[in-house]
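A.B. asks: fold the following, please.
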Amino acid sequence: MSGVTATPTAASWPEGLLLAYYGDDFTGSTDAMEALTAAGVPTLLCLEAPTSALLARFPEVRCVGLAGSSRGHAPAWMDDQLPTAFASLAALGAPILQYKICSTFDSSAEVGSIGRAIDLGVQQMRGRWSPMIVGAPRLKRYQMFGNLFAAVDGVGYRLDRHPTMSRHPVTPMNEADLRLHLARQTARRIELIDVLQLRGGAADVDARLAALAAGDTPVVLIDVLDEETLAAAGRLVWEGRGEGVFSASSSGLQYALAAWWRSCGLLPATPSLPDAPPVPVIAAVSGSCSPVTAGQIRWARANGFSVERLDLPGALDQHAAQAEIERVVSAAVEAVRRGDSVVVHSAEGPDDPAVTGFDAIAQSAGLTRHAAARQVGRALADVMRQLLDRTELSRVVVAGGDSSGEVASALGITALGVIAGLAPGAPLCRVWSDLPQRDGLEIVLKGGQIGDAGFFGSVRGGALRQ
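C.D. replies: A predicted model of the protein is given here:
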């Protein structure tokens, strides 16, 4: 038989959770939650290790995530933090344990090492292989012959020539072949099932996987180019899960599993989320340095939003920081009270002097680059917290993966669930919190590469953009 998948047969899910994942940043964690929720798999994202008592409040949930921040940390931090996180998720009994990574593979041997996470995670599961799916066509991410590509404004780039990722300030991508890039982070054997092998048929690809799997638990990258190969990759992982597998993958894993389950008749034929209703006013904070977010800030400025810049030298100066935060908060509160939406940002694109001169700004404040970046995130978190405390805002946005982690952690959030679609990878979420003033808040955590120019307008107006 030719084709990439076996003929689906009558199937059913096992009891309990289907998948548990740790997100290496907060925006990616909501991206993964959106992928399964839209497909019809109830998913909950927790900000602390989920317990059976918490999950008992959500009996319909079939997938659970834990939002983390490992993407911005060194391997030593991972060694200290990830084993406990992985063990807590593995104890929930799902057959797939995922380390959810960015679909642009943000990582290096020094920061956000995906290889180190794999070496720690495979110890929690009994599988003889560790599948890796990075391609996600809905997010315009494609993997072919082991190389990762991403499309921007309709133009596809190999990732080492991508206008943003090739010059990322922390983890620049200078190698698009993920086998070579990952080999800098782990000594583990790395294999590939490529697009031609996938198209060769299910029996052939199953035989190849059987030949690759062994006691050393190799990483097996699986190409994804289109919806056909996406479903084939999902079948391979689901039917090859055995006694449980660990997978370091983007939300491509969620999309792939959903595609296969859909072909088996386990999920609705057409994935969908409700439209988000409009609200009169929103507030956003942004620590993103990407050109995509810069374009969104420019759109907001041109379309009636109040746009306030957080002055970084002031925010990083221990004597001036509170005054700078109060200045920005006061301006933002005044804007919201007169009915204007507001964006508070620390930079506007990769060529902003706040970005190009960040090392000098940090040095002047007596901080390392990493400590300064964390401090900027905390300042934005303080801005958002005070904005919520001093206004009646019901919907907010955080742009930037690291910023999202700092802000969400400061708001007293217990868990998040997707309630509506906006842009792929950035859903509208509902907050569950033990703090009455936060419970029910609507929040969007947006990665730097996500959304079109009018994204902030869509969050306010509720437009669903595919």
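A.B. asks: from here on, contacts and neighbour counts on C-alpha atoms
C.D. replies: Will do.
A.B. asks: could you pull out the strands in the stretch 151-300 of the chain for me?
C.D. replies: Assigned by DSSP state E, counting those that start in this stretch, the stretch 151-300 of the chain shows strands spanning 155-158, 190-193, 219-222, 245-249, 283-286.
A.B. asks: now the ones you listed in a markdown table, with mean neighbour count?
C.D. replies: Formatted as a markdown table, those follow (neighbours: other Cα atoms under 10 Å):
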| stretch | mean neighbour count |
| --- | --- |
| strand 155-158 | 16 |
| strand 190-193 | 20 |
| strand 219-222 | 26 |
| strand 245-249 | 28 |
| strand 283-286 | 28 |
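A.B. asks: for Val64, find the nearest of those.
C.D. replies: strand 245-249 (14.8 Å; Cα to Cα).
A.B. asks: ok now the closest one, how far from the chain's centre?
C.D. replies: Distance of strand 245-249 from the chain centroid (Cα atoms, centre = their mean, to the nearest Å) equals 15 Å.
A.B. asks: show me what that strand is packed against.
C.D. replies: strand 96-100, helix 114-121, strand 130-132 (3 or more Cα pairs under 8 Å, 6 or more residues apart in numbering; DSSP states H and E).
A.B. asks: the very next helix or strand once past the shortest one - contacts with which helices or strands?
C.D. replies: If you walk from strand 130-132 toward the C-terminus, the next helix or strand you reach (DSSP states H and E) is strand 141-144. For strand 141-144, the contact count by 3+ Cα pairs under 8 Å, 6+ apart identifies strand 147-152 as packing neighbours.
A.B. asks: which of the helices and strands packed on strand 245-249 sits closest to Pro291?
C.D. replies: So among those, strand 96-100 is nearest, using Cα to Cα, at 23.9 Å.
A.B. asks: returning to that earlier point: which stretch among the helices and strands packed on strand 245-249 is buried most, on average?
C.D. replies: Most buried of these, by mean neighbour count (mean count of other Cα atoms under 10 Å): strand 96-100, with a mean of 28.
A.B. asks: now Pro137: closest residue in space, sequence neighbours ignored.
C.D. replies: Asp226 (6.1 Å; Cα to Cα, 6 or more residues apart in numbering).
A.B. asks: and what of Val285?
C.D. replies: Val344 (4.7 Å).
A.B. asks: is it true that the one you found lies in a strand?
C.D. replies: Yes - Val344 sits within a strand when classified using DSSP: H, G, I helix; E, B strand; the rest coil.
A.B. asks: before we go on, could you also do this sequence so I can check it against the first one:
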Amino acid sequence: MILGCIADDFTGATDLANTLTRRGMHTVQTIGIPKGGAPEADAVVVALKSRTIPAAEAVAQSLAACRWLKANGARQIFFKYCSTFDSTDEGNIGPVADALLDELQSGFTIACPAFPENGRTIYMGHLFVGGDLLSDSTMRNHPLTPMRDSNLVRVLGRQTKHRVGLVPYRAVRLGAPAIAEAYAKLEAEGVRHAIVDALEDRDLENIGAASSALPLITGGSGVAIGLPDSYRLARLIRRREGAAALTKAGGPGVVLSGSCSAATLAQVERFAAKHPAMAIDPAALAADPEKTVSDLLRWAAEKLKTGPALIYASAPPEKVSAIQAQFGREKAGEMIEHAIARLAGGLASAGVRRFVIAGGETSGAVVSALGVEALEIGPQIAPGVPACLSYGTPRYALALKSGNFGGPDFFGEALEALK
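C.D. replies: Just a heads-up that it's a prediction; the model follows:
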């Protein structure tokens, strides 16, 4: 293993694994920290469910993953979070990055969530989603991590007691040597975290090259674009082709959606117009969870006889707010996640082997319910979303989709790719 990665949610992990695989690194994603040794791979991505848990727990889990990766040979650590920098003023990005720097006895790292292919760019430290500032995007209404400040220097500065600086685009556009020089200057000035501007993939390739000597890199999957070539130049890995086709899982296909992002809501609407779809009723679920899950499983069993089906808890912001007000924010989320996990287990027992899952928290719940321990990474379905195949028996074909990713027809396209 050359690169050891820690992802703060399951869809983010597959996003990073997809980037590394497409750039020619043999990459395996594990679900949590493996109990034994590391799989044979150039890179291992440990998927945690730490994005929205208390910061102290996120730090503890991330440190445990870091120690396991280092013990299994990782030369460099990558802390992966969302390309929209999903977090709160209490963390978890800053506390985890600080703890990893201490663990690795390093005094400097970067923070670069840019992902131009999916419209995430950074200019003068401000994060843009498409043509909008992050604070003007739909992320401002995220039910768990509302992002209402686009200035990442400020956002990260509220999460760490250390200095946060900026590598501006005027340095980035000059290439890897200028970027590395900017790192050295900031570190000499006592800056521990540097937000790095990036507008296109070429910038990310140069940032990756400039960062190849850092013990720790933090960011979105985009900043990993330049790492594989750097490792090949150093003769640490051999050249490989991109992702190979996966073994066919067969069986019926189901979409389980818990994300409430604008992109996912459009995908739910498009899929439901052509295929059977059923919403999870929060009130019914709270009153009688056993009956609600059983009824949904019976409905799905009937519909899956003729084609794919969708079960969803996705809802627009005003409805999410009403549900949270009625049941409490944490209880509402846990109630939905638990139900979707039980649905996944029941569907798998009925023979379903193809799952498209929308939402990081939802993906974590489903993959855990299915008992998946590691994923083989296949071809890309949409930017940031690869086809995956679980190791072990039975083998599940999976697409784990971050809420904001994919076009309107993503659900149908993913099911087709997982055949």
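A.B. asks: that older thread, what's the residue nearest to Pro137 of the first structure aligned with over in the second structure?
C.D. replies: Superposed on the second structure with TM-score structural alignment, Asp226 of the first structure falls opposite Glu200.
A.B. asks: thought its match was touching Thr121?
C.D. replies: Yes - at 7.5 Å, Glu200 of the second structure counts as touching Thr121 under the criterion of Cα atoms under 8 Å.
A.B. asks: those two - which one has more neighbours?
C.D. replies: Applying other Cα atoms under 10 Å to Glu200 of the second structure and Thr121 shows that Thr121 carries more neighbours, namely 27 against 18.
A.B. asks: quick check: the more buried one vs Ala55 of the second structure, distance?
C.D. replies: 26 Å (Cα to Cα, to the nearest Å).
A.B. asks: related to what we said a few turns ago, mind putting the helices and strands packed on strand 245-249 of the first structure into JSON lines with distance to Ser272 of the first structure?
C.D. replies: What follows is these, written out as JSON lines (distance: least, Cα to Cα, whole Å):
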{"stretch": "strand 96-100", "distance to Ser272 of the first structure": "22"}
{"stretch": "helix 114-121", "distance to Ser272 of the first structure": "31"}
{"stretch": "strand 130-132", "distance to Ser272 of the first structure": "25"}
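A.B. asks: so which of the ones you listed comes closest to Gly65 of the first structure?
C.D. replies: Closest among these, once you apply Cα to Cα, is strand 96-100, at 9.0 Å.
A.B. asks: so which elements touch that closest one?
C.D. replies: strand 19-23, helix 26-39, helix 75-90, helix 114-121, strand 245-249.
A.B. asks: superposed on the second structure, what's the mean shift for that strand?
C.D. replies: Taking mean Cα distance after the TM-score superposition for the first structure, the mean distance separating strand 96-100 of the first structure from the aligned residues in the second structure is 1.4 Å.
A.B. asks: and the helices in the stretch 351-466 of the first structure, which stretches?
C.D. replies: 353-356, 358-364, 369-390, 401-410, 455-461 (DSSP state H, counting those that start in this stretch).
A.B. asks: tell me the buried residues in the first one?
C.D. replies: Residues of helix 353-356 of the first structure classed as buried by neighbour count (16 or more other Cα atoms under 10 Å): 354-355.
A.B. asks: for that helix, the distance to its chain's centre please.
C.D. replies: Counting by Cα atoms, centre = their mean, helix 353-356 of the first structure comes out at 25 Å from the chain centroid.
A.B. asks: tell me the residue in the second structure aligned with Tyr157 of the first structure.
C.D. replies: By TM-score structural alignment, Tyr157 of the first structure lines up with Asp132.
A.B. asks: likewise for Arg138 of the first structure?
C.D. replies: That one, Arg138 of the first structure, aligns with Glu117 by TM-score structural alignment.
A.B. asks: which non-adjacent residue is nearest that match?
C.D. replies: Pro383 (6.7 Å).
A.B. asks: my read: the one you found touches Gly407, true?
C.D. replies: No - judged on Cα under 8 Å, Pro383 of the second structure makes no contact with Gly407 at a distance of 9.6 Å.
A.B. asks: now the common contact residues for these two.
C.D. replies: Applying Cα atoms under 8 Å, 6 or more residues apart in numbering, one finds that no residue jointly contacts Pro383 of the second structure and Gly407.
A.B. asks: out of the helices and strands packed on strand 96-100 of the first structure, which gets nearest to Pro278 of the first structure?
C.D. replies: helix 26-39 (19.5 Å).
A.B. asks: what angle separates that closest one from helix 401-410?
C.D. replies: 80 degrees (axes from the mean of the first three to the mean of the last three Cα atoms, to 10 degrees).
A.B. asks: quick one: helix 26-39 of the first structure to the second structure mean distance?
C.D. replies: Looks like 0.7 Å for helix 26-39 of the first structure (mean Cα distance after the TM-score superposition for the first structure).
A.B. asks: in the second structure, which residues correspond to that helix?
C.D. replies: The aligned range for helix 26-39 of the first structure is 10-23, by TM-score structural alignment.
A.B. asks: list the contacts of the matching stretch.
C.D. replies: 6-7, 26-29, 31, 43, 45-49, 80-82, 220-222, 224-225, 228, 241-243, 359-361, 363-364, 377-380, 384-386, 400-402.
A.B. asks: same check on stretch 225-242 of the first structure?
C.D. replies: Contacts for stretch 225-242 of the first structure (Cα under 8 Å, 6+ apart): 4-5, 95-96, 127, 131, 133, 135-137, 142-144, 195, 198-199, 202, 206, 222-224, 252-253, 255-260, 263.
A.B. asks: same question for stretch 130-145 of the second structure.
C.D. replies: 52, 84, 86-88, 118-121, 126-129, 146-150, 260-262, 317, 320-321.
A.B. asks: selection in ChimeraX covering whichever of these are buried, please.
C.D. replies: This is the ChimeraX syntax for the buried subset of those, where burial follows 16+ other Cα under 10 Å:
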select :52,84,86,87,88,118,120,121,126,127,128,129,147,148,149,150,260,261,262,317,320
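A.B. asks: the longest strand along the second structure: average distance to aligned residues in the first structure?
C.D. replies: In the second structure, assigned by DSSP state E, the strand with the most residues is strand 374-382. Strand 374-382 of the second structure, aligned to the first structure and superposed, deviates on average by 1.2 Å (mean Cα distance after the TM-score superposition for the first structure).
A.B. asks: what range does that strand cover in the first structure?
C.D. replies: Counting by TM-score structural alignment, strand 374-382 of the second structure corresponds to residues 415-423.
A.B. asks: if I look at the residue mapped onto Gly253 of the second structure from the first structure, how far off is Val418 of the first structure?
C.D. replies: Mapped onto the first structure by TM-score structural alignment, Gly253 of the second structure lines up with Ile282. Ile282 of the first structure sits 18 Å away from Val418 of the first structure, taking Cα to Cα as the criterion.
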